[in-house]
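Trainee: can't give you the sequence, but here's the structure:
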C-alpha cells in the first residue's frame, strides 16, 4: 500500500525531500509551492526548485498566493489526503489546513527542537558555536515549530562547515528521513515525543545590518559568525579604498593568536585583530566580483598591516 500525500515546499532543500518521497512510491496528489517570482538582473519569472522538479515528475502543481483563501482550503480538503509533507514551504498553514489530512501535516525542520525554532536554524546553529545539530520531522501544530517530534537524526557541525556546507548535508539527511517516517506512519508505529519545555531558542531571520562583522567580539565568535553567514547573506566589512569605502564579504575565517585594536590588520596575509585574539580571513569577495582565496584577493586589493577595517 501507499499513502495519498500532498507535498508543500519551495527551495532546493525541499526539492530533495520531494524526490525521496516520490521515489518511495507514495501517491503525491498535489504539490504546493510559492508562485513564480522575478529573479536576476532581467527580472524574469522563475519557477521554484520544487515546481521544476514536480514538473519533471509529472505531478500537479499549485501556487496559491495565500493558503487562507476559501477556495484554496476547500480544494485542499477535497484532495482527501492521508497526510501532507511540508518542507520550507514559506507560508503559515491555518488550523483548517492542518486538520484536513487524515493523519495531519508533517514538517521537516533543520535543527534539534526546541533549539532553533524559526526561519534560520542552520545559520544560527553555526553562529552560536553549536557542535551538533540535526533534522527532525514533527507533527505540525498552530505554534511555530512546537509540534511533537516523530523522527530525528543528529548531524555534527565541523570547524570547517559554513552554512552552505551544513545546509547541503542536512538537506540529504532530512530527505532520507522521509521514507522511514512515512513507512512507520503507514504501519501506525510512529511515536510522537513532545518537545522539552526548557532549552527553547528562536532562529530569527538574518538582517543585513547584523551581517556586518563586529571585530570587538572574541575571535572564535567572529569566525563562527562569518561561517554561519556564508554564502548568504555573507558577513562583511568596509575597506577604505582610493575611490571611497568598498564592501567586502568574508566567506571563511579561522581563529588564530594575535593582539591589536579590534579591526586592525596585523600582517600581510589578512590576520585581523578581534576583541580577544585574531582571525585569519581566507576566502573573500569584493563588491561586484566573485569569491576568491585570500592570496588571489590580495593581488588585486592590497590590505597592508596597520590598516583599520570598518
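Mentor: Alright, I've got the coordinates. Quantities reported herein were computed from a predicted structural model and do not represent experimental measurements.

Trainee: Please count neighbours and contacts with C-alpha atoms only from this point.
Mentor: OK.

Trainee: For the chain, which segments are assigned as helices?
Mentor: Along the chain, counting by DSSP state H, helices occupy 12-23, 49-57, 70-78, 95-99, 121-127, 163-187, 219-228, 294-300.

Trainee: Against which helices or strands is the longest one packed?
Mentor: Using 3 or more C-alpha pairs under 8 Å, 6 or more residues apart in numbering; DSSP states H and E as the contact criterion, the neighbours of helix 163-187 among helices and strands are helix 12-23, helix 121-127, strand 132-139, strand 149-156.

Trainee: Could you list every helix and strand that the longest one packs against?
Mentor: Under the contact criterion of 3+ C-alpha pairs under 8 Å, 6+ apart, the helices and strands touching helix 12-23 comprise helix 49-57, strand 83-87, helix 163-187.

Trainee: how about a cut-off of 7 Å?
Mentor: helix 49-57, helix 163-187 (3 or more C-alpha pairs under 7 Å, 6 or more residues apart in numbering; DSSP states H and E).

Trainee: that older thread, dump the helices of the chain to TSV, plus distance to residue 6 and mean neighbour count.
Mentor: As requested, the helices of the chain are exported to TSV (distance: least, C-alpha to C-alpha, whole Å; neighbours: other C-alpha atoms under 10 Å):
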stretch	distance to residue 6	mean neighbour count
helix 12-23	10	21
helix 49-57	12	18
helix 70-78	9	14
helix 95-99	11	16
helix 121-127	24	25
helix 163-187	13	18
helix 219-228	32	26
helix 294-300	47	14
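
Trainee: Serialize the ones you listed to CSV and add fields for distance to residue 273.
Mentor: Output for these, formatted as CSV (distance: least, C-alpha to C-alpha, whole Å):
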stretch, distance to residue 273
helix 12-23, 36
helix 49-57, 41
helix 70-78, 55
helix 95-99, 51
helix 121-127, 19
helix 163-187, 24
helix 219-228, 8
helix 294-300, 17
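
Trainee: Second structure follows, compare the two:
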C-alpha cells in the first residue's frame, strides 16, 4: 500500500483527505498551516484539515515554512511514497517535492493551464467562464506548471457563486485523485505537458477586489458578485454607507442608457434596478448594509426610502 503524506489546509481539501481515510489509504502524516487566532476573542483555531486529521488519529506537522530543515527531516522520517497536495497554502521546495519516492501530485481547481494560482475558482467566475474543473498535476518548482495526470470538466451555470462551485469541485477532485493514485502507484500514469503559452494566472483575492465598477456591463458586475461570494464580497457605497451586494441578475428587459452607470433607476417592491455600462441594467436580489444583516430587496426597500436616480458609488461620498 502506498504511504501518503497529505498537504492541505482549508475546507476545500477536507473531502479528499476524508475519501483517502474512508477508503483505507495509508495516510501516514498530514501537513497543514499553523494554527491561527480568529474571531473577536482571538481564540486559536485549527484548520479544517487538522481537525479531520486529529479525528482520524493521523500525525500532524505545521511548519511556519515548508523550507524549514527540521520540518523536512520530520517529513523524511515518515518515508512517504507519494505526496498529495490540495490547497496547502505554501509553495513547496524541491527538497519536499522530491522527498516521496513517487514524487508529489496536486489537485488544482481549474482547467490548467488556465488560472494558475491561489484563487482559480473565483477568478474563473469573475471572468464569466462557462466551464471549469479539476486538474491533477505532478508538482514542479514553477507554480501549477507541472505535467497533467488527469482532468475533469464541470459546467458553470450563469447564476452560480464561487462557494457553490467550490463545494462541488472538492468532491470531484477527491474522486479524480483516487483514480490517479492507483495509476501512479501501478506505474501506468501518463503525463501530458501543459501548453505554457496558454497559461493565465489567478492571484490571491483582496478586499479591494470587491469594489464594483458600475461602468462595466451588467454581466461583468453580476460575475463579480458571484465570483466574490462568500469572500471578500462585491461592495459599493450609497450616501456614505457601505453595501455588500450578495445576489444579482442581469435584467435584459430594461435599459436606462440616459442615466450614468450606478444610477438607481427602479426601487420599488422587490425591484432594485441599477444602470451599468454599455446601456445595460442589473437587478439586485439581496444586499447587506455594513453592520446589519443581509436582506432580500423587498425587505431592504421596505425599511428605508431610496431616492430614484440616486447613485451607487465606488467610494464613500465626502461629508
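Mentor: Received, thanks. The structure presented is a predicted model; accordingly, all values stated were derived computationally and were not measured.

Trainee: rewinding a little: of the helices and strands packed on helix 12-23 of the first structure, which is nearest residue 221 of the first structure?
Mentor: helix 163-187 (14.9 Å; C-alpha to C-alpha).

Trainee: distance from that closest one to the second structure after superposition?
Mentor: Superposed on the second structure, helix 163-187 of the first structure shows a mean distance to its aligned partners of 1.2 Å (mean C-alpha distance after the TM-score superposition for the first structure).

Trainee: quick one: that helix to chain centroid distance?
Mentor: Here helix 163-187 of the first structure is found 14 Å from its chain centre; the criterion is C-alpha atoms, centre = their mean, to the nearest Å.

Trainee: about what we covered before: now the helices and strands packed on helix 163-187 of the first structure as a markdown table including distance to residue 178 of the first structure?
Mentor: Listed next are these as a markdown table, based on distance: least, C-alpha to C-alpha, whole Å:
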| stretch | distance to residue 178 of the first structure |
| --- | --- |
| helix 12-23 | 6 |
| helix 121-127 | 19 |
| strand 132-139 | 8 |
| strand 149-156 | 9 |
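
Trainee: Those: which one's closest to residue 92 of the first structure?
Mentor: Closest to residue 92 of the first structure of these, according to C-alpha to C-alpha: strand 132-139, at 14.3 Å.

Trainee: between that closest one and strand 83-87, how big is the angle?
Mentor: 150 degrees (axes from the mean of the first three to the mean of the last three C-alpha atoms, to 10 degrees).

Trainee: next one: strand 132-139 of the first structure to chain centre, how far?
Mentor: On the basis of C-alpha atoms, centre = their mean, strand 132-139 of the first structure sits 13 Å off its chain's mean C-alpha point.

Trainee: Please apply the same query to stretch 28-39 of the first structure.
Mentor: 18 Å.

Trainee: Just tell me the aligned range of it in the second structure.
Mentor: Following TM-score structural alignment, the aligned partner range for stretch 28-39 of the first structure in the second structure is 27-38.

Trainee: List the buried residues for the matching stretch?
Mentor: Buried residues in stretch 27-38 of the second structure, counted by 16 or more other C-alpha atoms under 10 Å: 27, 28, 29, 30, 31, 32, 33, 34.

Trainee: what about the aligned residue in the first structure for residue 292 of the second structure, how many neighbours?
Mentor: By TM-score structural alignment, residue 292 of the second structure lines up with residue 289 in the first structure. If you count neighbours by other C-alpha atoms under 10 Å, residue 289 of the first structure ends up with 9.

Trainee: go on, residue 228 of the second structure?
Mentor: Residue 228 of the second structure has 27 nearby residues by other C-alpha under 10 Å.

Trainee: One more: the one 3 residues further on?
Mentor: When counting by other C-alpha under 10 Å, one arrives at 15 neighbours for residue 231 of the second structure.

Trainee: circling back: so which of the helices and strands packed on helix 163-187 of the first structure gets nearest residue 45 of the first structure?
Mentor: Residue 45 of the first structure lies closest to helix 12-23 among these, at 16.9 Å (C-alpha to C-alpha).

Trainee: Pull the residues that contact stretch 274-293 of the second structure.
Mentor: Stretch 274-293 of the second structure is contacted from outside by 214-218, 242-251, 254-257, 259-265, 271-273, 294-297, using C-alpha atoms under 7 Å, 6 or more residues apart in numbering.

Trainee: And the closest residue in space to residue 27 of the first structure that isn't next to it in sequence, how far from residue 123 of the first structure?
Mentor: Excluding its sequence neighbours, the residue lying closest to residue 27 of the first structure (C-alpha to C-alpha, 6 or more residues apart in numbering) is residue 4, at 4.8 Å. Applying C-alpha to C-alpha, to the nearest Å, one obtains 34 Å for the distance of residue 4 of the first structure from residue 123 of the first structure.

Trainee: same thing with residue 36 of the first structure?
Mentor: From residue 36 of the first structure to residue 123 of the first structure the distance is 26 Å (C-alpha to C-alpha).

Trainee: Also residue 77 of the first structure?
Mentor: When residue 77 of the first structure is compared with residue 123 of the first structure (using C-alpha to C-alpha), they lie 35 Å apart.

Trainee: One more: residue 69 of the first structure?
Mentor: In terms of C-alpha to C-alpha, residue 69 of the first structure sits 33 Å off from residue 123 of the first structure.

Trainee: between the helices of the first structure, which gets nearest to residue 108 of the first structure?
Mentor: Nearest of the helices of the first structure to residue 108 of the first structure, taken as C-alpha to C-alpha: helix 163-187 at 7.0 Å.

Trainee: Residues contacting the closest one, please?
Mentor: By C-alpha under 7 Å, 6+ apart, the list of residues contacting helix 163-187 of the first structure reads 3, 13, 16-17, 20-21, 24, 108, 110, 122-123, 134-135, 151, 190, 227-231.

Trainee: The same query, at a cut-off of 8 Å, please.
Mentor: Outside of helix 163-187 of the first structure, the residues within contact range by C-alpha atoms under 8 Å, 6 or more residues apart in numbering are 2-3, 13-14, 16-18, 20-21, 24, 108, 110, 122-123, 126, 134-137, 150-153, 155, 157, 190, 227-231.

Trainee: what does stretch 297-312 of the second structure give?
Mentor: In contact with stretch 297-312 of the second structure (C-alpha under 8 Å, 6+ apart) are residues 236-238, 259, 262-272, 284-287.

Trainee: What subset of these is buried?
Mentor: Buried subset of the contacts of stretch 297-312 of the second structure (neighbour count, 16+ other C-alpha under 10 Å): 236-238, 259, 262-267, 270, 272, 284-287.
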